[in-house]
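Peer 1: any chance you can model this:
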Amino acid sequence: MAEAHQAVAFQFTITPEGIDLQLSYQALNQIYLSGVRSWKKRVSRVRNSLIKGVYPASPSSWLFVAIGILATMYMQSDPSMGLITKIHSTLVSSDHMTFSQSSTMVSALVFSTLLWLSLILALRFCLKLLLSYHQWMFEKHGRMSNTTKVWVPLVRLLSSRKPLLYSYQSSLPHLPVPAIQDTVSRYLESVRPLLTDPEFKRMSDLANEFESNLGNRLQRYLKLKALWATNYVSDWWEEYVYLRSRGPIMVNSNYYGMDFLYVTPTSVQAARAGNTITALLLYRRKVNREELKPSRVPGTVIPLCAAQCERMFNTTRTPGVETDVLQHWLDSEFVAVYHRGRYFRLWVYRAGRLLSPREIEDQIQRILDDASPPLPGEEKLGALTAGDRIPWAQMRKQYFSSGVNKRSLDIIERAAFFVTLDDEEQGMRGDDPEGNLDRYAKSLLHGKCYDRWFDKSFSVVIYKNGKSGLNAEHSWADAPTVAHLWEYTLATDAFQLGYTEDGHCKGDVEPSLPQPQRLVWNIPAEAQVSSSLAVAQALADDVDCHVFPFREFGKGRIKKCRVSPDAFIQISLQLAYYRDRGGFCLTYEASMTRLFREGRTETVRSCSNESCAFITALESGETEEECRRLFQLASERHQNLYRMAMTGAGIDRHLFCLYVVSKYLGVESPFLKEVLSEPWRLSTSQTPVQQMNLFDLKNHPDFISLGGGFGPVADDGYGVSYIIVGEDMVNFHVSSKYSCSQTVSNVSVSWSSETSHTVVGNHIYTRQYSQAF
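Peer 2: Reported below is the predicted structural model:
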């Protein structure tokens, strides 16, 4: 092969005249340039470690401290109160210095360094104290307390320097362990509207017994963990909720993100892949160099934890019999590509240089034009990642631990990310745009069950008509982190990289680029890929997905009512579920805890006494004034619950960790067992939008994001994801299971002359109240 010859730096042959040495200067130059890139990355990592290590100060501040100390000494003053003299005597007595003047200078510099480090520690401690203050979240708009008025400028002052991506990590507070009586009290309050009086009495007795006996013992162990652990929840949450799950991660855990709703920048599949892969690699470069701005609470300077960005690329989830493991590599210069049953390795760097979008397009087109058939067992190999985890772990150990199978599997798992070149067309198109959107969502959620690699941190899907999307594995990060990545990718693709008039990528093509490398497999006929595929196919066939762009009104009108848009939507979902099923249910709303170091999520139990009171009043025909009052109380209660979850005063993560401790101690708790077995029949999540403000949605209204979605958590429940886009639109993703006769995701619209409401699956917006408030 031509590319193999180019990879050889030198050759030699032995002849009667001696040794004939032939050097390939082109190959040596490629090796040299790759080495330069590697060293540049090392230097960059060291530099960034120094900069973020002294934040909120700067490395150059040492010079100002040293000059200040030397200047005061020159003025015959001792700012160290005798410490410089002690350092000087130590240096002289140890015979390290022979000249008094030079030893005095070094002593002053040593003291300056110690003083500088002390000041840095003091600044970081002050910043940590400031970031531990969360009362500002609970203050009403326009009613700022005096404490908060002082706190805001202090935070701005200590955050004035331009931070790197991870600069705030060591200054973020640790997640506090709530008092056990507070958690139990909040739990009982959250389930009160869901239980009858006898049921609530029984649960209260269980809770009180747990709090007074076993709970205190478990709490002591949990507090002990919180003393030394960075975050007392995250490691157990990752291991026991995600990695120890033995069922399929497809649908049950992985989630998806969609392309623009109305716009497809190009219909050329290879070109869209070229720009998308380039944009993702540019984002990875920013992550590696820590050039991304730290995410913040919207509208504030309060930073959020960036730890989830560390495993975004070059990461895979490897199966095990008892538990899976997340594997992460520092770097990877290639991506893995799947097309029509074949796997390829696509090098995206050439001698340390990132290929241009046009070069990547050219390489992708080579894969699309490759007519070679899949090897035996290769086409549906990806189904192993879609089925149950134990069979995949056993198959991996038996058939993929050595030889060509191991080498090919290593390439997929070590790749920067996974790319699927899908041979279908998707998007809102044709005579049935609504149905096509639903099929688009199902395709991204599970595809054909074998044409995605569900173990990768994320898989990018490029469809035949140029539409794109992604499927993300959940254990390494939550949706807002992936949404940040995907937002950058879409905006960079459309507004920075762009396309030529004929829809191709911009840039030049180096003619000597090697062909993409076909991966080689030797899969025995007895390898039971079909059993994993059957499990995955049954799961995929049971998922009912519906995507619904709601255009009647959006957050613009809701805000005029002086109501939180998120609270409005959550109460609407409660009303929808009540009308759908005739009662209330335990409702999960994801909230972040990234105000704390290594924070992930907490549960907002959106079904509250106040929301149930409003819905009951509305359905029983109470007066408009009374319903309006109850609605206001319900929305305020929801906002308070959300803020408590964000600030570490949630319910479910604390109880989850207490349950883990009980398992380690080998003790049973009827209360914890019952709490953790309760089904979440309504699981909801809001997808953030415009986190980076890379383009103006007002000037580009067609570039509306569809957001993303996930599968239902309970077999008889709904999974609802929504994204609030602009001022006049909300996109919903609803999922349920066909096997449950009581749930349906597809749209059904009915109008009531009395309340004028729209019902969308299990979504309801009460238009009467949006206009009345």
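Peer 1: can we go C-alpha only for contacts and neighbour counts from here?
Peer 2: Noted.
Peer 1: distance check, residue 608 against residue 718.
Peer 2: For residue 608, the distance to residue 718 (CA to CA, to the nearest Å) stands at 18 Å.
Peer 1: who's more crowded, the two?
Peer 2: Under the criterion of other CA atoms under 10 Å, the comparison of residue 608 against residue 718 puts residue 718 first, with 29 against 24.
Peer 1: doesn't residue 595 belong to a strand?
Peer 2: No: with DSSP: H, G, I helix; E, B strand; the rest coil as the criterion, residue 595 is located in coil rather than a strand.
Peer 1: I'd say it and residue 301 touch.
Peer 2: No: judged on CA atoms under 8 Å, residue 595 makes no contact with residue 301 at a distance of 11.6 Å.
Peer 1: please give the structure of this sequence too, so both can be compared:
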Amino acid sequence: MIIRFLNKIKHFFFQNRLAHSAVAFSFQITHEGWDVNLDREVLHLVWQSGIRSWKKKVARFGNSIHNGVYPGHYRYLFLLVGVATAIHFNGYNVPLNLTNRLLHLLPGSSLLWQMVACVLTSLFYWLTAIYMLRYILKLLLMYKGWMYESRARSSQVSLKTKIWFSLVKIFSGWNTPKLYSYQGSLPRLPLPPLPNTMQRYLRSVKPLLPDNEYKRMEKLADEFQNGIGKKLQWYLVLKSWWATNYVSDWWEEYVYLRGRSPLMINSNFYGIDALFMHHTKNQAARAASSIYSLLVFRRLIERQELEPIRIQGVVPLCSWQYERTFNTTRIPGIETDKICHWSDSNHIIVYHKGRYFKVIIYKGRILKPCELQVQMQQILDDTSAPLPLEDKVAVLTAGERTHWAQIRRKHFNRGVNKVSLDAIEKAAFFVTLDDFPYEFDMSIPSKLDNYGRALLHGKGYDRWFDKSFTLCIGENGRIGFNAEHTWADAAVMSHVWEWVMTSEVWEHRADAPIVAHCLEYLITDELENRFDDDGNTIGKPEVTPPTPVRLNWDLKEIKEAIDASLKVANGLINDIGLRIFVHNNYGKGFMKTCGISPDAYIQMALQLAYYRDAGKFCLTYEATMTRLYKEGRTETLRPLSIESAAWVKSMENSNITLDEKVKLLKEACKRHQTGYQDAMSGNGIDRHLFCLYVVSKYLEVDSPFLKEVLSEPWRLSTSQTPHGQTTRLDLKKHPNCISAGGGFGPVADDGYGVSYIVAGEDLIFFHISNKKSCPTTIC
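Peer 2: Take a look at the predicted model:
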């Protein structure tokens, strides 16, 4: 009986190739005893994995010390020890006579204990100085007056702001900051006073409401402010002091994780390749190059060697969102999902023609592009057919979340399905090698539209929408990504994508600090292409890369579940409209000559376009960041204002002179800029109201005002894709090395999703989405 049971276990582990690669030995029981066979290759992989894990632990420990004492440095501790020791042994007293006081507390006064007292004295002064520096830096970073000043010319910056910038530079230290060095010095997101938020809200909705409706809203706001609002605000005050950020955890939980609708189109967003640069048409080579760039970026995050983003090279932005860029998956739940992040992963998952492959990306080091290309080519050359329903299993991640959670719990908790699902969810990221090209032709706009649709939703079953992001490679070598939104905002993924775009024309040496290499690049100004004349990656493999291994599945019991999710996914795909416009008549160069912010200029154009299309105004959403504060994410900027409405109406009135229209436009843009600055400074409207609503739900109290505010649809949801966040490449000299931006689905069924990227002095990309089923919207 025992022998039969053990043999069943052995048969279970070795019935497929994936399971075979997951263990380092095999065994069987015979009449002669135990027969044990060791797999040296797998044992070597286990050994290398352990070595890599310990290296990371050591690096993280060192980084923790560096970040914990930043802007100080431990070298100053050694200097203080030397100074304190010299003072003490020359018969002088250090300040506060601390060394002698410590000697009275120590067991003895021998030479050894005197040295201990000197070290402890130095440690005390060192830590005191560090915390004073960090506290002063935090106080300096709380000041946001600099944002409200024009920085177009040095003469327009006040003396106060110039002094402030100088102080921030001084107290930021002279050491090279690591990714998380500034986290301890960033201030908390301030909680706006309730009356201020109410005043801003009423001002923002005035253009939307008739006079009688506006008076009713004023009454509701007044009742709320002087009633239950005071109690709700008091709870938020407590949270703002206790929690690191009073918004971010609730925003992630209630806006993202508790959403039960499909992620595809509704939540996930996409990004497109640099359209004016086509490095290679070799799909395997481009995939290998992009994968390598992402793995180097991951290593920079793990080692914290990635330089934190600083506005004008001085004011730091919060970096906490970078931690979950890789090795991260959104796990479905019955009522709420959760984000799972693993500290390490030595593989990626590649999907091609309905098959899933586990690809090892390390062999003592990160595999080079030429070695990764071998693996990608092996997958492309594989002619095996998908297992039954294997090609459609990813559609479960595109359907309703509760449905996916139920199926996952019942059918993916054991056997080969669990092994394969674990491999996907614990992968560094997901890769799709599509069997069709991503095309771009200025003379055929529909090709770019199809490019965007391929990245936004694909076929509905060829992207793993739960992963932090899916890297997509077209048959012709163009690339893109589809990203899950919970783990971070688009600005972080844009930074990742900017790295990938620039890496293919500028090779980053992974063993060199990023800042030093940036300086080297700026001096030499030379570009290095990663591909040869035949489109293959440069170089020859130095090691034999591990062969990709097919994942195994047993899906016959969930055919109906897959069909149900496929029906939902196809419904969403058939209903989404997407157009990508390339505007190259003029760009930010002309806008700046008008003395107008490019973002404000475009937002005013969108207001005018919507008004002319719909004959009315709508509530408009523009995302802006709050990463000037610790764990900050986004805030809502409301582009529709009293001033913008006045300008739009003037454009429809032929009796108003051109000079008056220009004046109204500038006033509207100035108002927009102020709103942008308020939102970034923590004085926004919508996150505050959202948190008040969450507190009201916890307290089980109803607020007619909050209920009405939170139910208002965002019919025009907009976002600008940031670029040029790093100094890796001079985009003025090499303007083609920039992504065409990305997009997302509409927030409201009767609205538009509008994303844009100001890609150059004379180039803007617009990504506009809508629901085809809505008769009032059209792309």
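Peer 1: tell me how the two chains score on TM-score.
Peer 2: Scored by TM-score structural alignment, normalised by the length of structure 1, the superposition of the two chains gives a TM-score of 0.92; 737 aligned residues with a CA RMSD of 2.2 Å.
Peer 1: one step back: so for residue 595 and residue 301 of structure 1, which residue has more residues nearby?
Peer 2: Taking other CA under 10 Å, residue 595 of structure 1 and residue 301 do not tie; residue 595 has more neighbours (24 against 15).
Peer 1: from residue 601 of structure 1, how far out is the more buried one?
Peer 2: Using CA to CA, we find residue 595 of structure 1 at a distance of 10 Å from residue 601 of structure 1.
Peer 1: cool, and residue 141 of structure 1?
Peer 2: Distance from residue 141 of structure 1 to residue 601 of structure 1, counting by CA to CA: 25 Å.
Peer 1: now swap in residue 46 of structure 1 and tell me
Peer 2: As defined by CA to CA, residue 46 of structure 1 lies at a distance of 31 Å from residue 601 of structure 1.
Peer 1: neighbour count: these two, which is higher?
Peer 2: More crowded of residue 46 of structure 1 and residue 601, by other CA under 10 Å: residue 601, with 21 against 11.
Peer 1: and that one, what pairs with it in structure 2?
Peer 2: Matched to structure 2 by TM-score structural alignment, residue 601 of structure 1 sits across from residue 634.
Peer 1: how many neighbours does the nearest residue in space to its match that is not next to it in sequence have?
Peer 2: Excluding the flanking residues, the one nearest residue 634 of structure 2 by CA to CA, 6 or more residues apart in numbering is residue 625, at 4.2 Å. Per other CA under 10 Å, the neighbour tally for residue 625 of structure 2 reads 20.
Peer 1: quick one: the single longest helix found in structure 2 aligns where in structure 1?
Peer 2: In structure 2, taking DSSP state H as the definition, the longest helix is helix 111-142. On structure 1, the counterpart of helix 111-142 of structure 2 by TM-score structural alignment is residues 101-132.
Peer 1: buried ones in the matching stretch, by neighbour count?
Peer 2: Within stretch 101-132 of structure 1, the residues scored as buried using 16 or more other CA atoms under 10 Å are 103-104, 106-113, 115-116, 120-121, 123-128, 130-132.
Peer 1: same check, this time on stretch 283-300 of structure 2
Peer 2: Using 16+ other CA under 10 Å as the test for burial, stretch 283-300 of structure 2 gives 283-300.
Peer 1: centre of the chain to stretch 355-370 of structure 2, how far?
Peer 2: Relative to the centre of its chain, stretch 355-370 of structure 2 is centred 24 Å away, using CA atoms, centre = their mean, to the nearest Å.
Peer 1: quick one, helices of the stretch 1-150 of structure 2?
Peer 2: Assigned by DSSP state H, counting those that start in this stretch, the stretch 1-150 of structure 2 shows helices spanning 2-13, 17-22, 40-69, 74-89, 98-105, 111-142.
Peer 1: wait, a helix at residue 685 of structure 1?
Peer 2: No: if the criterion is three-state DSSP, then residue 685 of structure 1 is strand and not within a helix.
Peer 1: residues near it, how many?
Peer 2: By the other CA under 10 Å criterion, the neighbourhood of residue 685 of structure 1 contains 21 residues.
Peer 1: quick check: closest non-adjacent residue to the aligned residue in structure 2 for it.
Peer 2: Mapped onto structure 2 by TM-score structural alignment, residue 685 of structure 1 lines up with residue 719. Distances taken as CA to CA, 6+ apart put residue 755 closest to residue 719 of structure 2, at 4.9 Å, once the chain neighbours are dropped.
Peer 1: residue 518 of structure 1 now?
Peer 2: If the residues on either side of it in the chain are set aside, residue 518 of structure 1 comes closest to residue 344, at 4.5 Å by CA to CA, 6+ apart.
Peer 1: what's the counterpart of that neighbour in structure 2?
Peer 2: With TM-score structural alignment as the criterion, residue 344 of structure 1 pairs with residue 357.
Peer 1: same deal with residue 216 of structure 1?
Peer 2: Using TM-score structural alignment, the equivalent of residue 216 of structure 1 in structure 2 is residue 230.
Peer 1: who's in contact with the closest residue to residue 38 of structure 2 other than its chain neighbours?
Peer 2: Nearest residue to residue 38 of structure 2 in three dimensions, chain neighbours excluded: residue 25, at 4.4 Å (CA to CA, 6+ apart). For residue 25 of structure 2, the contacting residues are 36-39, by CA atoms under 8 Å, 6 or more residues apart in numbering.
Peer 1: looking at those residues, spot the one nearest residue 488 of structure 2.
Peer 2: residue 39 (40.2 Å; CA to CA).
Peer 1: circling back to that earlier point, which one in structure 1 is aligned with the residue nearest to residue 719 of structure 2?
Peer 2: Structural alignment (TM-score structural alignment) places residue 755 of structure 2 against residue 721 in structure 1.
Peer 1: doesn't residue 224 of structure 1 lie inside a helix?
Peer 2: Yes: membership of residue 224 of structure 1 in a helix is supported by three-state DSSP.
Peer 1: any idea how far it is from residue 232 of structure 1?
Peer 2: From residue 224 of structure 1 across to residue 232 of structure 1, the span is 9 Å (CA to CA).
Peer 1: the two: who's more crowded?
Peer 2: Legend: neighbour count by other CA under 10 Å for residue 224 of structure 1 and residue 232, higher for residue 232 (24 against 11).
Peer 1: show me the helices in the stretch 251-400 of structure 2, by range?
Peer 2: Using DSSP H, counting those that start in this stretch, the helices of the stretch 251-400 of structure 2 run over 283-303, 369-381.
Peer 1: right, I'll call it a day here.
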